[in-house]
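Visitor: Turn this into a structure:
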Amino acid sequence: LLAIGLGWRWFESRRKAQVTKVLETTTGQVAYEKVTILRDRLTEEGLTKVLASLPLYASIEKKIEQSGLAWTPMGLLTATLVSAVIGLFIGTVLPILFTAWITAPALAIGFATLPYLWLMYSRSRRLAAFEEQFPEALDFLSRSMRAGHAFSVSLEMLADESIPPLSLEFRRIFNEQNLGSSLDSALKNMAARVPLVDVRFFVSAVLLQKETGGNLSEILLKLAYVIRERFRLKGQVRAASAHGRVTGVVLTALPLVLTLALLAIAPGYLQGMAKDPDGKYLIAGSILGQIVGYCVIRRIVNIKV
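Guide: Here you go, the predicted structure:
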């Protein structure tokens, strides 16, 4: 009953958030719910109000915003609890290797991390898409200002001509200015929402040019060139580290493939280890070692550029 109730609450919050996101995408305007976020915070009650007072709530809310998912912090919490209940149920009904009192909590913890892992994956994917679109956006702004348009007008044109996620972020800058916010504040808010080095360079260049003067069009053109060169270097690094990534995948998948092959060819070959108490711990240790080894290899080959 708890899982059903929490699941229904999460479904309703997700459906409402999806409608809001569709309205923002189709109309190009910030939805009413986001404009009235301060009033909503003041009128929140119950568990949501308690969670909103915690520092972790703001961090989760920021990550959800950066991911572009139609979620809310309360919806993420609900999905986490539902996933934990599902894992607990599976571990209780189908204990694997160990008894239910060991398997059930382990599966509950593992399942509970799935919504957060999906959130972080969606966040990284959206930031990567924004980063890929950003050089073209800088070229667009540079050409627009060379044609005689003001910077604010160029921002609106960029929001109209580009696609999400870049269009949504620049549309938000334009809307914040229309609501009375200064350009400095709107750009700094964008830098906080999009934690990329290139965005910080862009914001710093615009604010510095505003204070000291200079040819902003030329500055943006050179910044776009630098970003493209960094992408080229990043591609070379990925090509050089491709062997290490493939090695990590092969070394991780090989034991699993061999185990499945043994189960298909000789089903009774591994039964002795699975039934023996010490054998169960050896199997669990092997699985944990594979996971740790894969994470270490990924950390080694993931070179920052």
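
Visitor: can we go C-alpha only for contacts and neighbour counts from here?
Guide: OK.

Visitor: Just give me the neighbour total for Val206.
Guide: 20 (other C-alpha atoms under 10 Å).

Visitor: Now do the contacts for it.
Guide: Leu216 (C-alpha atoms under 8 Å, 6 or more residues apart in numbering).

Visitor: now it: how far from Glu176?
Guide: In this structure, Val206 and Glu176 are 17 Å apart, going by C-alpha to C-alpha, to the nearest Å.

Visitor: Okay, buried residues for the host helix or strand of Ile64 please.
Guide: Secondary structure from DSSP states H and E places Ile64 in helix 55-67. For helix 55-67, a neighbour-count test (16 or more other C-alpha atoms under 10 Å) marks Tyr57, Ile60, Glu61, Lys63, Ile64, Glu65, Gln66, Ser67 as buried.

Visitor: and for comparison, fold this next one:
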Amino acid sequence: MLYAAFCLTITLSLYGLYVLREERSSRLKRRLTLAHIGGVTEEKEQAPAGEGRAEASLLGRLLLPKWRELRRSFSRRLQEPKEASIELKLLQAGRPFNMTPVDYRLLQLVLLVVLPGAAGLYGYVLQLSIAGSVLMGFAGLVLALVLPGYYLRLKAKSRCKFALRELPDVLDLLTVSLEAGLGFDAALSKLIAKKDGVLAGEFRRCLEEIRLGRTRRESLAGVRDRLPLDELRVLISSILQAEKLGIGMVTVLRVQSQEVRERRKQRAEEEAMKAPIKMLFPLVLFIFPSLFIVLLGPAVIQFIETFSK
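Guide: Reported below is the predicted structural model:
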């Protein structure tokens, strides 16, 4: 019963943090939407009465300034190269939970404190020896060090997988738009309007950066950095080279579309060739022993009965 209560407490605490962050994000999006349509005053009138009281509560007045001061002081101590590296990793992972580099570093520090303590407490609950509790705490420390980076790598790999799946259709839509007489920026706008997904989101950001004054080369290089895919890297390099040398963009995109589809076909054939090798291990470990028991079991039983007489 104690173990179940401990696991339930940890689960509910993590779920509460997730719900709190999602509620804050949805509230911010709702206010930005109302401000965009000119309804800021209306939002203030329609805000629940309990929200103002909750924010003006004693706990909020005491803890919120301390939290902001902690974030500011931690942000000042965070070195710029380290912050840029964390920012790039977060962008490659799709910025999960809208985390900033400061939030990510604070999360790492919290995990370094919470996970070893929770693991040591769990070892104490299991009535392990002191060495066992210390070993559990060390395992929690290793998990706290590995878990954030592993999560970001997993999210980045998932985004790259989705982007690679979307790439041929995106190239086809860009090619058709350019053949219809649109410029490259207008073709990107058409792509953003017609499609959703990882690549569409990255090209939306690229187009916004171009409108804010960055050059097309810098904006496309940012897309290449945020999505570390070989196919996308070759595509963006070809687009930039075609723009520099004055080559027709339609021809470049058509050639890249054919190459991407050919590579996808080769990857499918490679996975098909790997399938028999992957099936061999469960076949040997699970199917063959059961088959031998069914086939040879009666003969072994009869053999034993014969010799026992």
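
Visitor: what's the farthest-apart pair in the buried residues of helix 55-67 of the first structure?
Guide: Tyr57 and Ser67 (15.3 Å; C-alpha to C-alpha).

Visitor: check the fit of the helix holding Ile64 of the first structure onto the second structure and give the mean distance.
Guide: Compared with the second structure after the fit, helix 55-67 of the first structure shows a mean deviation of 2.1 Å (mean C-alpha distance after the TM-score superposition for the first structure).

Visitor: Name the next helix or strand following that helix along the chain.
Guide: Downstream of helix 55-67 of the first structure, the first helix or strand assigned by DSSP H and E is helix 73-93.

Visitor: which helices and strands sit right next to that next one?
Guide: helix 2-27, helix 55-67, helix 100-112, helix 114-146 (3 or more C-alpha pairs under 8 Å, 6 or more residues apart in numbering; DSSP states H and E).

Visitor: quick one: the helix holding Ile64 of the first structure to helix 114-146, angle?
Guide: In terms of direction (axes from the mean of the first three to the mean of the last three C-alpha atoms, to 10 degrees), helix 55-67 of the first structure departs from helix 114-146 by 60 degrees.

Visitor: now helix 55-67 of the first structure and helix 73-93, what's the angle there?
Guide: Going by the same axes, to 10 degrees, helix 55-67 of the first structure makes 100 degrees with helix 73-93.

Visitor: from the chain's centre, how far out does helix 55-67 of the first structure sit?
Guide: Put simply, helix 55-67 of the first structure sits 10 Å off its chain's centre (C-alpha atoms, centre = their mean, to the nearest Å).

Visitor: who does it touch, helix- and strand-wise?
Guide: Using 3+ C-alpha pairs under 8 Å, 6+ apart, helix 55-67 of the first structure sits against helix 73-93, helix 114-146, helix 183-193.

Visitor: To what extent does the next helix or strand after the shortest one diverge from the second structure after superposition?
Guide: Read that as helix 183-193 of the first structure. Next helix or strand after helix 183-193 of the first structure toward the C-terminus (DSSP H and E): helix 197-212. Compared with the second structure after fitting, helix 197-212 of the first structure deviates on average by 1.5 Å (mean C-alpha distance after the TM-score superposition for the first structure).

Visitor: Can you check which part of the second structure helix 197-212 of the first structure sits on?
Guide: Alignment note (TM-score structural alignment): helix 197-212 of the first structure is matched to residues 230-245 of the second structure.

Visitor: so what corresponds to Thr41 of the second structure in the first structure?
Guide: Per TM-score structural alignment, there is no equivalent position to Thr41 of the second structure in the first structure.
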